[in-house]
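[1] Take a look and give me a structure for this.
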Amino acid sequence: MIFRASTQIHGASATFLNSPAPLTQDPELAAKMQDYWISFVKTMDPNGGKNDSSGVQRQMWPKY
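    From the prediction side, this is the model:
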């Protein structure tokens, strides 16, 4: 379900997180987002994994 919430669209990340990379307009971004989510689920820290699926070190996600 997608609905507008102010200037953001809730559900806009669904294509990047829930689809195989070829279905997205930006497969590299999709892979990075999936890696952050997987690290967060496994370790409760999006920075839990050291490298993304391409082997490049990810940018550090700052603590909120």
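
[2] okay, CA-based contacts and neighbour counts for the rest of this
    OK.

[3] for this protein, what's the longest helix?
    For the chain, the helix with the greatest residue count under DSSP state H is helix 27-43.

[4] Now that one: buried residues?
    Neighbour-count burial for helix 27-43, counted by 16 or more other Cα atoms under 10 Å, picks out 30, 31, 32, 33, 34, 35, 36, 37, 38, 39.

[5] To check against the first, give me the structure of this:
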Amino acid sequence: MRIEEYREPSWPRPRATDLNSALTETTRRRLGEELQALYEPVIDEPLDPRLAELMKQLEADRDR
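    Now for the predicted structure:
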């Protein structure tokens, strides 16, 4: 799928306030810890040079 073809989902998205009230503080904290543990090894991996170049181009386009 090309980016131009992307459409937002038709179902209603939950509002942030709805999500916050549905999760307890303990659940939010545990979820955050689990996500951090899951993604921490990925953060330390080197970025693919092609992706790094694309990101530089996007930033340059945004600064124009």
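
[6] Can you give me the TM-score here?
    The TM-score (TM-score structural alignment, normalised by the length of structure 1) is 0.30; 32 aligned residues with a Cα RMSD of 3.6 Å.

[7] just to revisit the earlier point, reformat the buried residues of helix 27-43 of structure 1 into JSON lines and put distance to residue 5 of structure 1 next to each item.
    Shown next, in JSON lines, are these (distance: Cα to Cα, whole Å):
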{"residue": "30", "distance to residue 5 of structure 1": "22"}
{"residue": "31", "distance to residue 5 of structure 1": "26"}
{"residue": "32", "distance to residue 5 of structure 1": "25"}
{"residue": "33", "distance to residue 5 of structure 1": "21"}
{"residue": "34", "distance to residue 5 of structure 1": "23"}
{"residue": "35", "distance to residue 5 of structure 1": "26"}
{"residue": "36", "distance to residue 5 of structure 1": "24"}
{"residue": "37", "distance to residue 5 of structure 1": "22"}
{"residue": "38", "distance to residue 5 of structure 1": "26"}
{"residue": "39", "distance to residue 5 of structure 1": "27"}
